[in-house]
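Novice: Got a sequence here, can you model it:
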Amino acid sequence: MNQAELIETVATSAGIKKTEAAKVVQSVFEGISSALGRGEEVRLAGFGIFEVAERAAREGRNPRTGDVVKIAASKAPKFKPAKQLRDAVND
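Specialist: Down below sits the predicted model:
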């Protein structure tokens, strides 16, 4: 499912226009993104937890030349599914 299909599903299930559903979906994505940007976690009961994972600085290798390359520390979004979501996927 892509974003357009998600918008169509939301519009159909909520009985609203696609333009309104698009605003709702975009608002949800922006809310999750901004919370993660502030370092907060987002808990959605029955769905899962979005959080920020810290990645330490490390050394890697350039696969073409074999030279050692320094990789800077970074943050990455992480998702842990809730039991209900895991069960729904495995049924």
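Novice: Could you use CA atoms for every contact and neighbour count after this?
Specialist: OK.
Novice: Now do the longest helix anywhere in the chain: which elements does it pack against?
Specialist: The longest helix of the chain (DSSP state H) is helix 18-37. Where contact means 3 or more C-alpha pairs under 8 Å, 6 or more residues apart in numbering; DSSP states H and E, helix 18-37 is packed against helix 3-14, strand 42-44, strand 48-55.
Novice: To check against the first, give me the structure of this:
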Amino acid sequence: MRTFDTSGGGATSREPAIPSKSQLRNAVPKTPRAPSDRSHGTLTKREIAQAVYSVCPGLSRSQAKGFVDAVIEEIVCALAVGEDVSLRGFGKFAVREKPERPGRNPKTGVSAPISARKVVTFKASDQLKAEVDGE
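Specialist: Alright, predicted model coming up:
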């Protein structure tokens, strides 16, 4: 299982310190986002890259996009070979095998077997659940 620790390592004196989640929360007042900030309530990869670019002043926009693409590709590759991916404070992605089972076409009622397949599951961490719940 791959585990990615988002807590960060020790910053050297040459690197700017990355503010903690509580520091960011205290520094920026919570205000509702303008509708133009988000497209139909869905966070996109482009918006994630923009967020990385805005909090990392040393990165260019293309480097931020490359960073986000690399992270997502690493997660996809790990899942493709059957490894679990655990992101501390966020949740765990896992691949599960579903066996073949009987099914039916709801329109015609004809029975047909549903083939065995692999599916990706996600289990949210307690920390994520609490954040979403507003605690």
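Novice: Where in the second structure does the longest helix of the first structure align, residue-wise?
Specialist: The aligned range for helix 18-37 of the first structure in the second structure is 61-80, by TM-score structural alignment.
Novice: how big's the offset between the matching stretch and the first structure?
Specialist: Here the mean offset of stretch 61-80 of the second structure against the first structure after fitting is 0.7 Å, by mean C-alpha distance after the TM-score superposition for the first structure.
Novice: What's the match for T121 of the second structure in the first structure?
Specialist: In the first structure, T121 of the second structure lines up with K78, judged by TM-score structural alignment.
Novice: before we move on, what about R96 of the second structure?
Specialist: Match for R96 of the second structure (TM-score structural alignment): A53.
Novice: List the contacts of its match.
Specialist: Counting by C-alpha atoms under 8 Å, 6 or more residues apart in numbering, A53 of the first structure touches K75, A76, P77, K78.
Novice: So what's the residue count around the second one?
Specialist: Taking other C-alpha atoms under 10 Å as the neighbour definition, A76 of the first structure ends up with a count of 11.
Novice: helix or strand for it, which one?
Specialist: For A76 of the first structure, the host element (DSSP states H and E) is strand 74-81.
Novice: Return the set of buried residues in stretch 78-85 of the second structure.
Specialist: A78, L79, G82, E83, D84, V85 (16 or more other C-alpha atoms under 10 Å).
Novice: With stretch 92-101 of the second structure instead?
Specialist: If you call a residue buried by 16+ other C-alpha under 10 Å, then stretch 92-101 of the second structure has these buried ones: K92, F93, A94, V95.
Novice: Can you tell me which of those is closest to S125 of the second structure?
Specialist: If you rank those by distance to S125 of the second structure using C-alpha to C-alpha, K92 comes first, at 7.4 Å.
Novice: Not counting residues beside it along the chain, what's closest to that closest one?
Specialist: S86 (4.2 Å; C-alpha to C-alpha, 6 or more residues apart in numbering).
Novice: That neighbour reaches I75, doesn't it?
Specialist: No: shown here, S86 of the second structure and I75 do not form a contact pair, counting by C-alpha atoms under 8 Å, at 9.5 Å.
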